[in-house]
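> Using only what follows, build the 3D model:
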Amino acid sequence: MVNRLRSDDWYEGADRNAYIHRAWMRRGNPDDALDGSRPQIAIANTASDLTPCNAHLDEVAESVKAGIWAAGGVPYNLPVVSLGETQVKPTAMLWRNMAAMAMEEMFRANPIDGVVLLGGCDKTIPALLMAASSVDIPAIVVPGGPMITGHFRGEALGCGTDVWRLSEEVRAGTLSNEQFLRSESSMIRSKGHCNTMGTASTMAVVAEALGMTIPGFAGTPAPDARLLSMSHDTGRLIVEMIRSDRKPSDIMTKDAFLNAIVAVAAVGGSTNSVVHLLAIAGRLGIDLTLDDFDAAGAGVPVMANLQPSGRFLMDDLYRAGGVLGLLAQIKDMLKPAPITVTGVPLVEYLDDRPVYDDTVILPRDAPLMEDAGITVLRGNLAPRGALIKPAAATPELLQHTGPAVVFDSIEDMRDRIDDPALDVTADSVLVLRGCGPRGYPGMPEVGNMPIPKRLLEQGVRDMVRISDARMSGTAYGTVILHAAPEAAAGGPLAFVRTGDIITIDVESRTLNMAVSDEELQSRSQSPISEAAYAAPVRGWEKLYVDHVMQADTGADLDFLVGGSGSKVSRESH
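Predicted coordinates:
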């Protein structure tokens, strides 16, 4: 048990500095609020009207506050950087590291003994976990939860996934633009984040599999009253965690990360989880690599029949038994030792967990796919690895050979993709470069390039696509992503030419082009590509481009890897 609190460094004593710290924080709180008997707890709140998926977190914070008071702590709302995936340009990923850095500094600088992490939209939970890992004071996640399902023409709509699907039908001429726009008012039915197994839902699952939520919390729909009840319980639990000095480094061990990889595979989760898990592990000093994703995810069946891989949506998963009900089906594949925020191992919460609808959480002997964890491909096109999500791909394209059609930038792709003169067939391999962490910058979600309109009109709905970009977790298709090194860092993607023959073989985990090493070394980069690479001269964007690492290590900044602990470097007042 911890006797002395970290906040005592601010509030303990009779000198002028302690006086100032206490006097300015009284504000009507009880006399014992700052006497060293009550833990001081920040609620790191990513609520923002410009992050619509997190807009309800102020309400959630009030339930957390009530729980903290009830357990004897003192809560403080701490607004932190909020990133709205659907709103900020060019991509929220450009600011994930900035948000994590700002959060880390605020957690360290303030008189707090622990922190409750309120997130939901894609980058908010990763940034919060990165920051908490670097400071390593007791911390716990409250996932904001998915929205409930909207409907259009009597059919359920999957956020994001059906945007991609319906917009392609418009381009194919099978859906009118008027009908497409009518679906807009039905897409977002309630508060909460995307209701598919996109990045937001995946990162909530990751937080639970890592042990950083109250078990059973992930996937609770945002409008569900039980989300507020569990938020209250979280407020109570963080007080106990501080008393027991249970920190992120105690919970998020290497085995916990391996469990998270298994969980992502089992739910058919987003490829974005890879860069986030790598970055979080890096903050903790854990040696997690792409090889761990390949090894831990191998043989894991997809148990969740959820869009974009399957049929149902997140509120269906919750009624069917939730994340714990699903993980119970693959308990034997999880490491038994890692604990949760409660101090109890995750696997102990999986005993006798029922499944109420086996069309949503599929039986172990009849999964959506037998072996569809995120797969790492390597070869002369991506020597440090590239990713594919087989569960979202067309099975017939998982082994494919075809000629490259190369686009030198996002703008180049958008200008030419529907050009009737574009020399492209269904067998072509679309290649997009200049979209990695450094190149764009921020690694935008453009890897799921649109199918050329001419091919859509012929009935083509999927093609092999390769890039150094990311893809929305709500998207689907035979899309190879995160090719490392990226083109802007001199990776082989920079030297591919239209017409080069590319072979993808997911079973053998290879990605190659039929170009010799000698020929590759003799080639120069496309002037169009080089001209499109980011070249910022000031601000965060310049800091990012100068210091961002490659996707295969998590795309964190090189000087942020590892933690700095909770001690404030200098004392002054």
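
> Going by C-alpha atoms from here, please, whenever you check contacts or count neighbours.
Will do.

> what number of residues lie near Glu169?
Per other Cα atoms under 10 Å, the neighbour tally for Glu169 reads 19.

> Test my guess that it contacts Leu175.
Yes. The pair Glu169 / Leu175 is scored as a contact, 5.4 Å apart, by Cα atoms under 8 Å.

> can you give me the helices for the stretch 451-573 of the chain?
Listed in chain order, the helices of the stretch 451-573 of the chain (DSSP state H, counting those that start in this stretch) span 453-457, 517-522, 527-532, 539-547.

> Tell me where the stretch 301-450 of the chain has strands.
Assigned by DSSP state E, counting those that start in this stretch, the strands in the stretch 301-450 of the chain fall at 375-379, 382-388, 399-407, 429-432.

> Which strands or helices does the last one pack on?
If I follow you right, that is strand 429-432. strand 399-407, strand 464-467 (3 or more Cα pairs under 8 Å, 6 or more residues apart in numbering; DSSP states H and E).

> Another sequence for comparison is provided below:
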Amino acid sequence: MPEQPGPPESGYPQRSSQWYGGTDRNSYIHRAWMRRGLPAHAFDGRPHIAIANTASDLTPCNAHFNEVAESVKQGVYEAGGIPLNLPVVSLGETLVRPTAMLWRNMAAMAAEEMFRANPIDGLVLLGGCDKTIPALLMAAGSVDLPAVVVPGGPMLTGTFRGVALGCGTDVWRLSEEVRAGTLSQEQFIRSESSMIRSRGHCNTMGTASTMGLVAEALGMVLPGLAGTPAADSRLLESAHASGRLAVEMVAEGRTPSAVLSRGSFLNAIVALAAIGGSTNAVVHLLAIAGRVGIELSQDDFDRTGSEIPLLVDLQPAGRFLMEDFFRAGGLHAVLREVRDLLDPTALTVTGKPLVDYLDTADIWDREVIRTRAEPLLPHAGIAVLYGNLAPDGAVVKPAAASEHLLQHRGRAVVFDSVEDMHARIDDPDLDVDADSVLVLRGCGPKGYPGMPEVANMPLPQKLLQAGVRDMVRICDGRMSGTAYGTVVLHVSPEAAAGGPLALVRTGDHIVLDIAGRRLDLDVPPEELLLRQPDPATVAAYAAPQRGWEKLYVQTVGQANTGADLDFLVGSSGAEVSRESH
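Below you'll find the model as predicted:
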């Protein structure tokens, strides 16, 4: 182990001394068991920094985090701290069934308990794939220990037949072309090896990219780090700096509650709109705010973000990819364009305001990042819809929708479950046309369970073959941040929680008015009062008998509040209720 400077001066009480300080039997045991590599001076008051590491071979987007953790360790050592690798629950978006969202709250709860239970003074949070950064921020907010996020970064751009591929977005596009008969199955499979070119998460402005950037806009990332490609050596440089910063944060007592404010979350909403970020950020930011006691509602996304111009021309709303975004100037170049809309007092993990880091930010490619004067779209962000079909709201991303469908009235074609949808969507006899509204229910937090990314339903094959490429789709589930289309999602209350989505029948007319923020079922109120959910609808709802799924279904909240478990909302602090004996 390299020679170390003395412990940094700290006015902040260090939790680890409760385990290691003293001469009694418990202190002896704690030190002795940790002496498998740690020298005596590791227990002389140096801060112990846990590296919450979501590395896993089964989370391919995070598989490089062991290397990143080594750079964090070097930074912690250099600053006089003791780094400790702490593997935590890792959720890979593409592999786990039925949906990674089912375990976001479990990952957050498990991480929180491990942070509290162990002799830890501060945290470096390594997250990349969609649910890992939200879960780690929820945990860190609940335990309120000094914490800094290191986003793992997007993959490099792969190409197929000379064309750049957007991970996720082009999966949806190419698979639809196969179903439409314009791309062979053989060519589709050949593109598979080109899609994932390097380490890192999706290279579109999907949920993983969005949450890394939004975490920085919140103030929880070393300024300038988010969006750095996973294969870029500057990621390791910033990971090293984040390790040093974690030691400083412990010394100064800079916890999430000291960094995060309502202004931080409003800044994140501004950033979300300007970058054209994923709708999944809504449920994640609401859940994080709930853990730190910040008042934030679904309506704040509309009030604060709906008039923000879209400045980033990235898939799925645009053309380019995250590697282009990084070279064009990244998040700070975007935020400088909307600086007047940011809260100037909102802090970052460095203790300085976010806006202090924007003075020298430049746009290096005005095709990728637009100026405020020449936006990709004048109004972006998330629109929140209300009406008799969504009493507690639903969300839609206008930037990813088709202009001709922003106001629409169409006949409902209803599916009672994901399985029902897959079984019938390509049936040549399905009574559907381009003006129909596809409705998928039973996909909310309780109904599935876990609120899967299924709202961007595939279009009926016969319509694809006729040239149709978008339809209005409505669902109480989520959609991938890499997806696109006129998709109304997060309908609350969900069908399984008694929401009116359960009462829709095929043939009913649905009216969508995004400008008017309305989503209505054109059925007389007196008729709706007489309706009961179809038995097939109820039969498709989840009914787990044991384990996490049962606990989840019994206690999960609705999408409009962040879909957290009701007993986890709020911060519990870092104190351990009982000492070890």
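
> picking up where we left off before, comparing the helices of the stretch 451-573 of structure 1, which comes out most buried?
Among those, helix 453-457 has the highest mean neighbour count (mean count of other Cα atoms under 10 Å), at a mean of 18.

> picking up where we left off before, export the helices and strands packed on strand 429-432 of structure 1 as TSV, with columns for distance to Gly562 of structure 1 and mean neighbour count.
Shown next, in TSV, are these (distance: least, Cα to Cα, whole Å; neighbours: other Cα atoms under 10 Å):
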stretch	distance to Gly562 of structure 1	mean neighbour count
strand 399-407	36	21
strand 464-467	29	28
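
> Would you tell me what helix or strand the aligned partner of Ser242 of structure 2 in structure 1 is located in?
Aligning on TM-score structural alignment places Ser242 of structure 2 opposite Thr234 in structure 1. According to DSSP states H and E, Thr234 of structure 1 maps onto helix 225-244.

> elements contacting that helix?
Where contact means 3+ Cα pairs under 8 Å, 6+ apart, helix 225-244 of structure 1 is packed against helix 57-70, strand 114-119, strand 139-143.

> Would you mind listing the buried residues in it?
By neighbour count with 16 or more other Cα atoms under 10 Å, helix 225-244 of structure 1 contains the buried residues 227-228, 230-243.

> post-alignment, it versus structure 2, mean distance?
Aligned to structure 2 and superposed, helix 225-244 of structure 1 gives a mean residue distance of 0.3 Å (mean Cα distance after the TM-score superposition for structure 1).

> That helix to strand 139-143, inter-axis angle?
On the basis of axes from the mean of the first three to the mean of the last three Cα atoms, to 10 degrees, helix 225-244 of structure 1 is oriented at 180 degrees to strand 139-143.

> Which elements pack onto the very next helix or strand once past helix 225-244 of structure 1?
Sequence-wise, the next helix or strand downstream of helix 225-244 of structure 1 (DSSP H and E) is helix 248-251. Here helix 248-251 of structure 1 touches helix 124-135, going by 3+ Cα pairs under 8 Å, 6+ apart.

> with structure 2 superposed, average distance for the helix it packs on?
Counting by mean Cα distance after the TM-score superposition for structure 1, helix 124-135 of structure 1 comes out at 0.2 Å.

> Give the aligned range of stretch 293-304 of structure 1 in structure 2.
Alignment of stretch 293-304 of structure 1 against structure 2: residues 301-312, by TM-score structural alignment.

> From one end of the matching stretch to the other, what's the distance?
This stretch, stretch 301-312 of structure 2, spans 18 Å end to end (Cα to Cα, to the nearest Å).
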